[in-house]
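Sharing a sequence plus its predicted fold:
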Amino acid sequence: MTSRRKHFAERRAVRGYSQEEFAEALSVAASTVVRWENGRATPRPHQRARMARLLGVTLPELEVLLSEEQPDGTAGISATPPLLHGDDDDMKRREVLGLLAVTGALVALPDSGEAARGRAASTLLETGDALHRSLWQVYTLSDSKQAVLPAVRAQLDVMAKGLTETCTAADRSRLCRMTAGLYQLVGELFFDANRYIDAAQCYTLAANAASAGGDHDLWACAMTRHAYVELYARRAHAAQPLLAAAARIARQGDGALSTRHWVAAVQAQVYAAVGDLDACKRALDEAERVRALAGAHSHNGGWLRFDGSRLAEERGACYLQLGRPDLAEEALLSALAQPLSLRRRAAVLSDLAVLGAHRRDIDQVVHYAEQALGLADRSNSGFIGKKLDGLRGRLAPLMSDGRVSTLDHRIAALPRTA
């Protein structure tokens, strides 16, 4: 074997695994293990905690095994996780950002006033709404959110072609609204990868396109998503004016939709971040009024998905941030008893683990954090890794317990981008 990672391969053999068995235990191809051992590839961070357990080593010891000198020509291989799936992830990201710039410019151009409709625009107007709803559905149901990226990128290209063609003013407004909805989906993909600047750019473009299309609810949702980026980046003061504007815009929208209630739900999180319990409760109560709306007709399942089903977990997270574990636990356990997406379940589990850390209850910390880590391994979501960072910051007083120390290492190994 020409590998300079011979100790890595030897350790695998000492533990009784063939290359095929080791690959099966890690849910990868045997050829991947071969590339790891000959130095032509490097395991990604989300794979390393499981790998360390299989090899019976600590994460720092695994890093030593993986850092042995590699063959000539491979020294530049990086262990940094990709932004988006695929070996050419940076190029894909640049392509998407380029398409955003092109379509954004086309949205901003004045209407030509001509009434002809081109072929691309006709196709979009006939099938675009249904396709975009399906893309949102795939995004919502996928454990790995980046699975929808190729289809979204292709649709951005179609939108660019459609926007270059002349059409009636009404058709152009509808194309702008479609573009705004698609921009918000792209923003969600970047947000899941913890690419906050890229996500914020998407939401800004979405707000402009929604305004051009004359849709106040779509516009308010783009502003709310932009505010959430600031909130999640721990910049609550920057989120407040965005939400204030979103609330004003939403009041001019369709009163049968849940937009204004979603704005209130995010405002509650901002109030929690700045320590205003009373204002937080008022905003949560306003958000709860969504339940009085007429069921599925109050949201579209795409760029507007707020139906109140998330309120228990959001209430629990707010109370936890406000230092009220007595109020938080009931809400979080109630949320956990509901059907949740993988990301949402991981967020609730992370908050329950934080609650355990607040109480110095190591068993509770380990019980919930282990489950959240399992979901992180399944999804490769940067969102979950970032969420668990909030727990990691509270583990210091408990680090004398070996289980907590192991948790800390495993969380550190999670990807922060997807």
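It's in.

C-alpha from now on. contacts and neighbour counts both.
Will do.

Let me see the contact set for residue 267.
Applying Cα atoms under 8 Å, 6 or more residues apart in numbering to residue 267 gives the contacts 240, 243, 280, 283.

residues near residue 249, how many?
21 (other Cα atoms under 10 Å).

ok, now the one 5 residues further on?
Counted by other Cα under 10 Å, the residues lying close to residue 254 total 14.

Does it belong to a helix, a strand or coil?
coil (DSSP: H, G, I helix; E, B strand; the rest coil).

Name the nearest residue to it, ignoring sequence neighbours.
residue 217 (6.9 Å; Cα to Cα, 6 or more residues apart in numbering).

The one you found touches residue 262, doesn't it?
No: Residue 217 lies out of contact with residue 262 (Cα atoms under 8 Å); the separation is 10.8 Å.

Dead centre of this protein: give me the residue that sits there.
residue 192 (2.0 Å; Cα atoms, centre = their mean).

who's in contact with it?
Contacts of residue 192 (Cα under 8 Å, 6+ apart): 145, 381, 382, 383, 417, 418.

Run a quick neighbour tally on the last one.
This points to residue 418. 25.

again with the first one
The local packing count at residue 145 equals 23, with neighbours defined by other Cα under 10 Å.

how close does the nearest residue to it once chain neighbours are set aside get to residue 303?
Leaving aside its sequence neighbours, residue 145 sits nearest to residue 139 (Cα to Cα, 6+ apart; 5.6 Å). Per Cα to Cα, to the nearest Å, residue 139 is found 11 Å from residue 303.

Equivalent analysis for residue 62, please.
Residue 62 is 43 Å from residue 303, by Cα to Cα.

These two: who's more crowded?
Between residue 62 and residue 303, counted using other Cα under 10 Å, residue 303 has the larger neighbour count: 22 against 18.

Run through the residues that contact that one.
Going by Cα under 8 Å, 6+ apart, residue 303 touches 136, 181, 184, 185, 218, 221.

putting a second one here so we can go through both:
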Amino acid sequence: MERNQLATVREVIVKRTRLAQRRRTLGFSQERLAEQLGVDRTTVIRWERGETEPQPWQRPNLATALAVSLGELNTLLTTRSPDSPRQVVVPLAMPLAGTSDAPDDLAAMQSFRMADRQVGGGHLYATVTGYLQHTVAPRLFGINMSADNDGLFAAAAGLTEMAGWMAHDAGRDDAAEQHFHRALGLSSAGKDAQLGAHVLASLSHLSHYRRQPEQAVHFAQRGRQSLATGQPHPGVQSRLFAMEARGHAVLRQPEECTKQLLLAERTLDGKPGETSSPWVSHFDHAALAAEEARCFRDLGQLDSAKRYAEQVVALRPADRPRSRAFAQLMLVSVLIAQGKIDEACIVAREALDATRSVSSFLVLQQLGKMGGALSGHRRNPEVAVFLGLLQEELAHRRSLQWVSSSQPSTDGLAEL
């Protein structure tokens, strides 16, 4: 075989191995992946053999199923020129090949998390729950049970908590609550107190969303109590203080709210314990600033709310469109309350443009509420133009079924 021919064959083999490995890591058989994509199994086989390429219109769905970005998918599918040096680039979200066929749950979760931050939970919820059902559950409860039961229970808890967030982002709050409570039990079985406290913070957040501040404070305090005797985790502890502060803000208790926020700030920069749970998502200064913006908005301290919302926008990069959009929409609400309508329209359009590919009921809901808040200023030419664009874009996103059918319309634009 000629040298160039050999190089070509080797490239095809690498591509087939990486693509197939990615599928197996997420718990998909070729049949299941084909069924999810609406293609024949032979189509998936030809992709993995390097015989054919997915069509352009198939790639977004394939990237979503594999929990990678389109750029990462293109890396998997690209065959290098035989004349160029052979180099295979594996994205950070991709687990490297190991010596065992056992799924790498942590690598899978990191990939899910990265994709979720980019495209939203609506695209990924079914994929994550499918991974739990077909890849994790058989090892927990089947005949091939893992020897590391504590680690596997913790992995199941972390992935289940993530599924809860994706359900929440898709507008399925009853399912989110079930996932969170299930994750709490699994974290206890896995002896991961840090993860359990993290899940309690998630339950607190969900209670806030449902306008149950007393329940939110209860979950936050319960989470801090569970961490009191174990290894400290500054991120989890800071998040719990912030969740409690939000409850005090809604209950119009500014002194207690401010006290909890100061504790959150001090704790976030504290020294972590010797061990930290790998299943806990990162809580950083941008995340804390987002909670502070919510608190000060609820307290009616608009200048402080504006300052913290602007801080989040500055800290969050463009590849975190959903998180950035929440801060932008918070900023819009504050600017409207301050009577800065033209400035609010500029920020609103930035948020609308940045979230076109994000499948998030929560983003869609907040965009609609923003439209409702702006509708009282429709005599402003900039507002009138923007509301027309917003109404068209929301209708388009609903046509893609990005909103949970179980949720009522809350777009604020029904009268436009």
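Received the coordinates, thanks. This structure is a prediction, so every number in the text was calculated from the model and none was measured.

still on that earlier bit, closest to residue 25 of the first structure among the contacts of residue 192 of the first structure?
Nearest to residue 25 of the first structure among the contacts of residue 192 of the first structure, counting by Cα to Cα, is residue 381 at 20.6 Å.

which position in the second structure aligns with the closest one?
The alignment partner of residue 381 of the first structure in the second structure, by TM-score structural alignment, is residue 360.

How many neighbouring residues does its match have?
Neighbour number of residue 360 of the second structure under other Cα under 10 Å is 26.

just residue 361 of the first structure next, same as before
14.

Could you measure from the equivalent of it over in the second structure over to residue 333 of the second structure?
Taking TM-score structural alignment for the superposition, residue 361 of the first structure sits opposite residue 340 in the second structure. For residue 340 of the second structure, the distance to residue 333 of the second structure equals 10 Å [Cα to Cα].

Can you check which part of the first structure the helix or strand hosting residue 76 of the second structure sits on?
Per DSSP states H and E, residue 76 of the second structure falls inside helix 70-77. Aligned by TM-score structural alignment, helix 70-77 of the second structure falls on no residue of the first structure.

From the contact counts, what lies against that helix?
Judged by 3 or more Cα pairs under 8 Å, 6 or more residues apart in numbering; DSSP states H and E, helix 70-77 of the second structure is in contact with helix 3-25, helix 59-65.

from the middle of its chain, how far away would the next helix or strand after it be?
Following helix 70-77 of the second structure in sequence order, the next helix or strand is helix 105-119 (DSSP H and E). Relative to its parent chain, helix 105-119 of the second structure has a centroid offset of 8 Å by Cα atoms, centre = their mean, to the nearest Å.

Helix 105-119 of the second structure vs helix 70-77, what angle?
Calculated by axes from the mean of the first three to the mean of the last three Cα atoms, to 10 degrees, helix 105-119 of the second structure forms an angle of 130 degrees with helix 70-77.

ok, so of the contacts of residue 303 of the first structure, who is nearest residue 93 of the first structure?
Nearest member of the contacts of residue 303 of the first structure to residue 93 of the first structure, counting by Cα to Cα, is residue 185, at 14.2 Å.

State the helix or strand in which that closest one lies.
Going by DSSP H and E, residue 185 of the first structure is part of helix 169-192.

Residue 220 of the second structure too?
With DSSP H and E as criterion, residue 220 of the second structure is part of helix 213-227.

by contact count, what packs against that helix?
helix 193-209, helix 234-250.

Pick the most deeply packed of those helices.
For those, the largest average neighbour count (mean count of other Cα atoms under 10 Å) is found in helix 234-250, namely a mean of 28.

Give the closest residue to residue 123 of the second structure in space, chain neighbours not counted.
residue 359 (6.0 Å).

and that neighbour, how many neighbours?
Applying other Cα under 10 Å, I find that residue 359 of the second structure has 25 neighbouring residues.

cool, residue 92 of the first structure as well?
Neighbours of residue 92 of the first structure under the rule other Cα under 10 Å: 18.

just residue 255 of the second structure next, same as before
12.

Residue in the first structure paired with it?
In the first structure, residue 255 of the second structure lands on residue 278 (TM-score structural alignment).

residues in contact with its match?
No contacts exist for residue 278 of the first structure under Cα under 8 Å, 6+ apart.

Now the element after the strand or helix carrying it, going C-ward?
Of the helices and strands defined by DSSP H and E, residue 278 of the first structure is found in helix 277-288. Using DSSP H and E, the helix or strand that follows helix 277-288 of the first structure in sequence is helix 311-321.

What range does the helix or strand just after that following helix cover in the second structure?
Downstream of helix 311-321 of the first structure, the next assigned helix or strand under DSSP H and E is helix 325-336. On the basis of TM-score structural alignment, helix 325-336 of the first structure is assigned to residues 302-313 in the second structure.

about what we covered before: pretty sure the residue nearest to residue 123 of the second structure is touching residue 118, no?
No: look at residue 359 of the second structure against residue 118 with Cα under 8 Å: they stay out of range, at 9.3 Å.

Show me what residue 246 of the second structure lines up with in the first structure.
By TM-score structural alignment, residue 246 of the second structure lines up with residue 269.

For that match, which non-adjacent residue is spatially closest?
Residue 269 of the first structure sits nearest to residue 318 (Cα to Cα, 6+ apart), 5.8 Å away.

how many other residues sit next to the one you found?
27.

Next one: it from residue 22 of the first structure, what distance?
42 Å.

Then residue 382 of the first structure?
Following Cα to Cα, the distance that separates residue 382 of the first structure from residue 22 of the first structure is 25 Å.
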